[in-house]
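[1] next input, structure requested:
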Amino acid sequence: MVCQAHIAKCRLQGPHRPLHIYHQPGDFIIGGIVSHGGFLSTSATFMEEPPPVLPEELVVVPKVYQHILALAFAVKEINGCSHILPNITLGFHIYDSYTNARKTYLATLILLSKLEKCVPNYVCDTENNLTGVIGGLDSEISFYVATILDIYKIPQETDIPKSTGGIMDFSLTTCVWLVYGSAPVMNDKTPGLSFYQLTAQESLQYEGIISLLLHFKWTWIGVTAMDNTNGERFVHTVLQLFSKNGICFAFIERIPIFSFLSEIKDMLQQGAKIHDKIMSSKANVVVANGDFYSMAIFKWLPYLSEHDMTNDVKSKVWITTAEIEFTSFVYQRNWDSGLFNGAIAFEIHSRDPSGFHQYVEHRNPSNTDGDGFIRDFWQQAFDCVFPDITADQVEGNICTGEEKLENLPGSFFEMSMTGHSYSIHSAVYAMAHALHAMSTSRPRHIGMAYGGRVKNQNQLFWQLHHILRRISFNNTEGDVVSFNKNGEIASSLDIINWIIFSNQSLRRVRVGKMDPGAPSDQAFTIDIEVITWHSWFNQARPLSACTESCQPGFSKKVKEGKPFCCYDCILCPEGKISNQEDMNDCTKCSDENYPSKERNICIPKSISFLSYEEPLGISLAIVALSFAFITTLVLGTFLKNHKTPIVKANNQNITYTLLVTLLLCFLCALLFIGQPKKMTCLLQQAAFGIIFSVAVSCVLAKTVTVVLAFMATKPGSRMRMWVGKRLTNSIVISCSLIQAGICTLWLAISPPFPDVDKHSMPEEIILECNVGTVIMFYCVLSYMGLLAIISFTVAFLARKLPDIFNEAKFITFSMLVFCSVWLSFVPSYLSTKGKYTVAVEIFSILASSAGLLGCIFSPKCYIILLRPELNNREQIISINKMKN
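    Now for the predicted structure:
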């Protein structure tokens, strides 16, 4: 009577479709919860517009039937294997959840009660208890199962053998629960329930999607998720993870789910807006998250639009998560799935177990006993009905039972085992291996499984939990099956390219893998050569970026008010480069390098100095030597004609000193050519300053001599006492010593030294002589300029003195040239860089020296060499008389 009362309480009120039961008795029982039905369907035929969805009957998702076959096939294999659970039969029950809370609760209660009866909180002595539950294809159904399983737990303390190391938790579930779909989303109010998840870790899936997006440089993407708790959790997670990796979102859309007929119109209107937003977006990549059946909902999108999309064949690259399977509702039999051709799917790693294809191939409604699902599946999948002997006539096509499963479209059924089915297959083997390990280590527990006391039975299940947490084995296909500390299977993810043909058949091409056991740099692998893209992309690799990539030589500048993936490309500033695409900032080249013209690479700078090997250097050297040779010739001419009046005039010794000094000036220019050395740097400016000061001092002495000589010729003049070598020598020596003192002080305080200038010239490293202190350098120039100005002034005043040998006017021209050269030297010196600075100084030395040589000595050489008749005393006296 007690049992009958409990049964009555468990029954659902009102008419409902009976639960499917696929039953096989055994020593150990495994329960299964599948989402085989629960969606609304219609009897209308789809033509050009999607049909209205009417609640005429519940419809199955045909593809889920393979999950049932995977469980049954695994149990069949185990029962036929002598190495696992010998002499023990593994049994199972499968119940349909109908994706309905009430019926899921009922199915779970029946699993925990007597076979095919709902007797909560009561276990008869002769009844077999449930060993494990495999189920929960989506997170919502898993949550319903979790709610019931969590209630039925027995708090007790059980000692663990010493080898296991400690005491287990007090709260232990009455059976083992393995989830092969989305894990249930728990909240703070939900008690903690231990379960084992057969799908890959979510973190691995997120990491794989990010790696895929970054590999193809898809930084501007859209996201679609189902409008439920699981979808909201996915969106919240990817928003943070993707943004940290430089990925932006063009849109985030939540696909509505309807529960009542009155919601369908609103759902279609909302879906039309979502479709138009997806298709009009610049983002060519859409990351889709959902549950097992979500793809069937996504198939509505091509038929929902607020605009005329007749000629629009645009598509996107769809990236689907592992929970999504290529499925269809039965009324979508003839719907075109071409929108998803070329999709890249992350799928649970799977293989095709040996013999599974033949096992599936021989499934037939006429020769399958105990399968409560196959007739409904057959009718829905093949769009036919089985004759009912109680009905007068049958509407629709008659099911013959000879239809071939391989002829069904890929969205209805696949002959190869899918990832979810492979997870179920692994889950059954995990249970079997755990039971085998328990039975071999504790033989006495076997007897307890057939009606022992409840306390001992709970000890049995505790042992099963303990073993399952640590189990590791190779399945029939050689894949390792084991769980981590969180109860998640240590499995990899396959990256699959969906190729959908016009007849809606599906071919899966494995193009990559996400392997958590591989080194970090090898965890993600992909072969882009075998990927088939949607025809809209013309087999070119799709691009998905808010802004075209900034090429090397440019950097990104984020647009104000836009996501960070939307930016402008600006040219790198001078001195900086970017050698990769989409760099946030340009980098500065080292001092030894300079940016290329395109500013994408750093080029080693060339070593630069004024050398004898280059045209400029050799030209200046030749000019200097040429003038030095001419000066030598002039000096020789004067020495040869030293007794002539024109040579004796204006202090012969000063003339010789000036010529020697000019010779040294020309040769001094050679110190500035060649690689700077310590000694040449010390001599350059000091020699230049002192030698030129001597030259200008000689010119000054000659000018003063001319003036004094003219004044001494006047009767009664006292200037005769000043005329002579003593005065001229004093002028030359005193003026030269002042410059020598300045140069000595310069060398003592901060002497010039060899230096490397890496900054003045962008493409050259300049080897130069650093002047040490610029102030002393300009002091030398200023003093030399002061002497030149004094000489010019005196010469200018004496230029009209009546003397045939008067040099004043020639000295005036020479000083004018000299001052002009050195006045133009200063701005030229400051405006040039590198070896050209040295060239400017050499040119100034040569030009000013040549000016002195030409203006002062060319007239005398003309008379000596070409007009010797004028070079005599009588001729000079007669000329003077004529002038007077």
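
[2] could you use CA atoms for every contact and neighbour count after this?
    Fine.

[3] so where does Leu610 fall, helix or strand?
    Using DSSP states H and E, Leu610 falls within no helix or strand.

[4] that one: what's it in contact with?
    With contact set as CA atoms under 8 Å, 6 or more residues apart in numbering, Leu610 has these partners: 616-617, 672-675, 835-836, 838-839.

[5] same question, Val771
    685, 751-753, 777.

[6] filter those residues down to the ones in helices?
    Using DSSP state H, the subset of those located in helices is 685, 777.

[7] from the contacts of Val771, pick the one nearest Lys513.
    Phe753 (64.2 Å; CA to CA).

[8] measure the closest one to Val771 for me?
    7 Å (CA to CA, to the nearest Å).

[9] what about Leu767, which helix or strand?
    Per DSSP H and E, Leu767 falls inside strand 764-770.

[10] report the central residue of this protein.
    Centroid check for the chain by CA atoms, centre = their mean gives Leu214 as the closest residue, at 6.7 Å.

[11] host element of that residue?
    Element membership for Leu214 (DSSP H and E) is helix 202-215.

[12] for that helix, packing partners?
    Contact here means 3 or more CA pairs under 8 Å, 6 or more residues apart in numbering; DSSP states H and E; on that basis helix 202-215 packs against helix 229-244, strand 506-514.

[13] quick check: the residue nearest to the centre of the chain vs Asn245, distance?
    Separation of Leu214 from Asn245 (CA to CA): 8 Å.

[14] check Ile775 too.
    Shown here: Ile775 relative to Asn245, a distance of 57 Å by CA to CA.

[15] same check, this time on Leu610
    Taking CA to CA as the measure, Leu610 falls 52 Å from Asn245.

[16] circling back: how about the strand holding Leu767: buried residues?
    By 16 or more other CA atoms under 10 Å, the buried positions in strand 764-770 come out as 764-770.

[17] between the contacts of Leu610, which is nearest Ala8?
    Closest approach to Ala8 among the contacts of Leu610 (CA to CA): Lys835, at 106.1 Å.

[18] check contacts around that closest one.
    Residues near Lys835 by CA under 8 Å, 6+ apart: 608-610, 766, 768.

[19] what's the answer for Met721, then?
    Per CA under 8 Å, 6+ apart, neighbours of Met721: none.

[20] any idea how far it lies from Ala712?
    Distance, Met721 to Ala712, by CA to CA: 8 Å.

[21] and Pro573, helix, strand or coil?
    Here Pro573 is recorded as coil under DSSP: H, G, I helix; E, B strand; the rest coil.

[22] which element is Tyr594 on?
    Using DSSP H and E, Tyr594 sits in strand 593-595.

[23] distance from whichever helix or strand comes after that strand to the middle of the chain?
    Where DSSP H and E defines the elements, the next helix or strand beyond strand 593-595 is strand 602-604. Relative to its parent chain, strand 602-604 has a centroid offset of 24 Å by CA atoms, centre = their mean, to the nearest Å.

[24] please generate a structure for the following sequence too, so the two can be compared:
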Amino acid sequence: MPLIIIEMDLLSGTFLLLFALFAPVSSVPDGSCEQWTDLESSVVHKDGDVVLGGMFPIHSKGVEQELSFKSLPDRRTCRGFNMRVFRWSQAMVFFIEEINRSNVLLPNVTLGYRLYDTCGLEVHSMRTALSVVSQPLKSDSAGACTSPSIPLIVGDSGSTLSMAISRVLNLFNVPLVSYFASCACLSDKNRFPYFFRTIPSDVNQARALARLVKHFGWTWVGTMGADDAYGRTGIDMFTAEVVRLGVCVEYRVIIPKLPSQQRVRDIVRTIRASTARVVVAFAIEEDIEPVVREFVRQNVTGKQWVASEAWVTSTLISTRENLASLSGTIGFAIRRAQIPRLRDFLNSLNVLAEPYNPFVREFWETQFQCSLNTTHPHGSMAEPVRYNKTCTGWERVDDTDSIYNDVSQLRVTYNVHKAIYAVAHSLHNLLYCEQRQGSSTSETCADVHNLQPWQVAQYLRKVNYTTQFGDVVHFDKNGDPVGSYDLVNWQRSSSDGPVDYVTVGRFDSILPQDEQLALSSEGIVWHGGTREVPGSVCSESCPRGYRKVTRAGQPVCCYDCVPCADGTISNTTGQDPECTPCPEDFWSNEEHDTCIPKQIEFLSYTEAFGMGLAAAAILGATVTLAVAAIFLRHRNTPIVRANNSELSFLLLLSLCLCFLCALTFLGQPSRWACPLRRTSFGLSFALCLSCLLSKTLVVLMAFRATLPGNNAARWFRPPQQRLGVFICSVLQVMVCAAWLVKAPPYPVKNNWLYRDRIILECHLGSAALFCCVLGYIGCLAAFCFLLAFLARKLPDNFNEAKFITFSMLIFCAVWITYIPAYVSSPGKFTVAVEIFAILASSFGVLLCIFFPKCYIIIFLPENNTKRYLMSQKGGR
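    You can find the predicted model right below:
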């Protein structure tokens, strides 16, 4: 049935509109213009030279009617008298009369008005618009009926209502100046070319609310909006803006215009069950009031409300009963002003005064809870309410306190002030225009008796004036004013006192982006009376050293915190922490919140392992010197003199150098240490193996010399032995010299082996020359082993060749196993393996060659004779 009513009303409105479009302009014989019947009977009017239309939802709800389709519909009936909106309509009358008294603005021109009640319904709004454009035509100076008597309308309060009205008024080029329609959709000049407003577009409010939410660190919010253009468009724009800023919306609730009790309970249940502690609501006070009432009935607390400008200063919502659930509400409100003498005008209202105002009677009866007994009809579209008490008509409004005469928060009323004065300034500029200088054509100003609506619209686009309160009023290309708001917080000065709307900040869209939002956080009182900013997040901020991982199938604001990987840190606690890698020479600490220098690792003298190797090397050198001392003391004994004592002492010297070269591998690699350790190793072992090779050849030649007719021994006397050692060593010296000249070893930082520490090691420089050094040592060892192996069974009681064989077996075994151990050992253990191979091979040669001789010298001196040494094994 409601749908049928709306369709029939729209149909009847269409017929009236077509009649208005095609009706001929004519004058009746008596010279008066034709009078058309007003579609609405509840009209507050006053005649003037220029009559302004005003549309206000003085009643907030409509009453359904039965349509018989056999007769004209009865007068529309509304309910829910709104004293706040009634104050707006009275303020329009006050501002018009103030302008009429002015000698500066519109002198000699009287403004009139026709005020309509739209009941907040589209059907009523369209009927009102049709009633305005079908008003009696005005007579010009020649007596002809020409232009409509109302060239402009101030209204309506709702965005949806203003959209419906604008579509009708566009056909007649009649401008509409709204004081409370903030939907961004009305900025479309292609659809609404004659729409203007004195309230900022919701684009600014959505941006301001999104910035506010981001400022306080709320990343998990819920949204609520009325089922109209204002609510749906508002939450859509807000959602788009906060999502761009990294905020997630948990739910989106739409409040129906006529919600059932079950639907209201479902809405409150959704809010109560949500984990978001912040609720952003875009709705007018009439739409959100049922939800708030149910919210309070269920005693829901713990939610921080963020209100749109439509209800943030509503005394209907901010009642004492609602504060338990809505305390600390915060939101942006349009700018307010203290308008002088307005309260006196409102209090001077008299139900018996003329001209008769049909809404005053209902206000009087509602305010004083009594029934009037006058000859005037009720007049208002509301159904009359009978009270037991009878009004005298002499009650005083200023003896009461209500929303009607509360002028402490004049915000929408101030917008009405801007709208009326903007119209007055545009009419003044139109009626008292100045001829353009240098114009070749004669330009005349508009005739007040032949005022065209499109002319008023043209001058409205150019209006620019400063109010008496210091605000500049002008319209941009979309008919919008500058986006400017006060940030209001609900506070109470006492436990039983009324709500104070405390301004704690402001938003100005005209300023640079980083300066648009200015607020005082310490002055805000949050829900529950606390000064601490409440949190509203799906997941708590990740601590330092952690990063967030989004949960599968959930919004990005819902995540888990996992530790940063090794080598990366996170030193912030924001909502979007990232693990950043440390620089090359740094590593993360255990908490992964700071980069610390990587641990420098090399085989040092100070650590236990290094100290052990150093002790072994010093021990080896000491034992070698001890053996040399023993040999020196017994240098004239046969066992020392055998096989050339010079070679023995030279061999002991090379072994001592081999032990000492191991010490060069300890400590931090440097420019001089790296070449030293490699060359000392190569030269020491080359000298050692050269001596062993000469000793082996001496043994072989000595045996050959015992054979008859063999003179080979004369080629291996001491001079030739020394020459052989020298030649073999010089070849290694030449290789090492070439190595040092071409590409010597140098220190490097090994960052690739371990990520958490730096290994200081020596780079080989030229790997080919290093292989030549090792290869040459290997060739000497192999050749020496081969010759010693051939001479191991020579008939001698003390055959040194077999001891050389054993020493070469140990030497070759050590260095063959060294290769895989060297490759597989990590870090500093690579150097340890190399030192171990040097020490093991050196100790092998020392023990195998010199231990048997020292044993005989010390413990078996009776065997230290030439006879014993030269005798065959097993005999004397």
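
[25] if we can go back for a sec, Gly741 of the first structure: which of the helices and strands packed on helix 202-215 of the first structure is closest?
    Comparison of those against Gly741 of the first structure by CA to CA identifies helix 229-244 as nearest, at 69.4 Å.

[26] and the following helix or strand past the closest one, how far from the second structure on average?
    Per DSSP H and E, the first helix or strand lying C-terminal to helix 229-244 of the first structure is strand 248-255. With mean CA distance after the TM-score superposition for the first structure, strand 248-255 of the first structure departs from the second structure by a mean of 2.1 Å once superposed.

[27] residues in contact with strand 248-255 of the first structure?
    Outside strand 248-255 of the first structure, the residues within contact range by CA under 8 Å, 6+ apart are 219-227, 231, 235, 242, 271, 274, 278, 281-283, 563-565.

[28] would you check the span in the second structure matched by that strand?
    Aligned using TM-score structural alignment, strand 248-255 of the first structure spans residues 248-255 in the second structure.

[29] I'd say Asp125 of the first structure and Gly452 touch.
    Yes - if you go by CA atoms under 8 Å, Asp125 of the first structure and Gly452 touch, sitting 7.3 Å apart.

[30] look at the two and report which has more neighbours.
    Neighbour totals were compared for Asp125 of the first structure and Gly452, and Gly452 leads with 16 against 12 (other CA atoms under 10 Å).

[31] tell me the contacts of that one?
    Residues near Gly452 of the first structure by CA under 8 Å, 6+ apart: Asp125.

[32] swap in 10 Å and give it another go.
    Going by CA atoms under 10 Å, 6 or more residues apart in numbering, Gly452 of the first structure touches 125-128, 445-446.

[33] as JSON lines, these with distance to Ile210 of the first structure and secondary structure would be great.
    Output for the contacts of Gly452 of the first structure, formatted as JSON lines (distance: CA to CA, whole Å; DSSP: H, G, I helix; E, B strand; the rest coil):
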{"residue": "Asp125", "distance to Ile210 of the first structure": "54", "secondary structure": "coil"}
{"residue": "Thr126", "distance to Ile210 of the first structure": "54", "secondary structure": "coil"}
{"residue": "Glu127", "distance to Ile210 of the first structure": "51", "secondary structure": "coil"}
{"residue": "Asn128", "distance to Ile210 of the first structure": "48", "secondary structure": "coil"}
{"residue": "His445", "distance to Ile210 of the first structure": "48", "secondary structure": "helix"}
{"residue": "Ile446", "distance to Ile210 of the first structure": "48", "secondary structure": "helix"}
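
[34] can I get those residues in TSV with distance to Asn334 of the first structure?
    Output for the contacts of Gly452 of the first structure, formatted as TSV (distance: CA to CA, whole Å):
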residue	distance to Asn334 of the first structure
Asp125	53
Thr126	52
Glu127	48
Asn128	46
His445	54
Ile446	53
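
[35] in ChimeraX, select just the buried ones from those.
    In ChimeraX, a selection of the buried entries from those looks like this (16+ other CA under 10 Å):
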select :128,445,446
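
[36] what is the nearest of the contacts of Gly452 of the first structure to Thr680 of the first structure?
    Distances from Thr680 of the first structure to the contacts of Gly452 of the first structure, taken as CA to CA, are shortest for His445 (101.2 Å).

[37] hmm, which of the contacts of Val771 of the first structure are common to the second structure?
    Among these, the contacts conserved in the second structure (both residues aligned by TM-score structural alignment, their matches' CA atoms under 8 Å) are 751-753, 777.

[38] out of the contacts of strand 248-255 of the first structure, which sit inside helices?
    Of the contacts of strand 248-255 of the first structure, the ones assigned to helices by DSSP H are 231, 235, 242, 271, 274, 278.

[39] the last one: neighbour count?
    Burial of Ile278 of the first structure is recorded as 24 neighbouring residues (other CA under 10 Å).

[40] these two touch, right, it and Lys316?
    Yes - in terms of CA atoms under 10 Å, Ile278 of the first structure counts as a neighbour of Lys316; the distance is 8.6 Å.

[41] now do the shared contacts for the two.
    Both Ile278 of the first structure and Lys316 are contacted by 222, 284-286, under the criterion CA under 10 Å, 6+ apart.

[42] between these, which is closest to Gly136 of the first structure?
    The shortest gap between Gly136 of the first structure and any of these belongs to Val286, at 26.5 Å (CA to CA).

[43] so the counterpart of the closest one in the second structure, which state does it fall into?
    Aligning on TM-score structural alignment places Val286 of the first structure opposite Val279 in the second structure. Secondary structure assignment for Val279 of the second structure (three-state DSSP): strand.

[44] pretty sure Val279 of the second structure contacts Thr219?
    No - applying CA under 10 Å as the test, Val279 of the second structure and Thr219 come out as separate, 11.8 Å apart.

[45] quick one, which of those two is more surrounded?
    Ranked by neighbour count (other CA under 10 Å), Val279 of the second structure and Thr219 place Thr219 first, with 27 against 23.

[46] now do the same for the more buried one: its match in the first structure.
    In the first structure, the residue matched to Thr219 of the second structure (TM-score structural alignment) is Thr219.

[47] just flag the most distant two among the ones in helices among the contacts of strand 248-255 of the first structure.
    Pairwise over these, using CA to CA, the maximum falls at Phe242 and Gly271, 25.3 Å.

[48] give me the more crowded residue out of these two.
    Set Phe242 of the first structure next to Gly271 and count neighbours by other CA under 10 Å: Gly271 wins out with 25 against 18.
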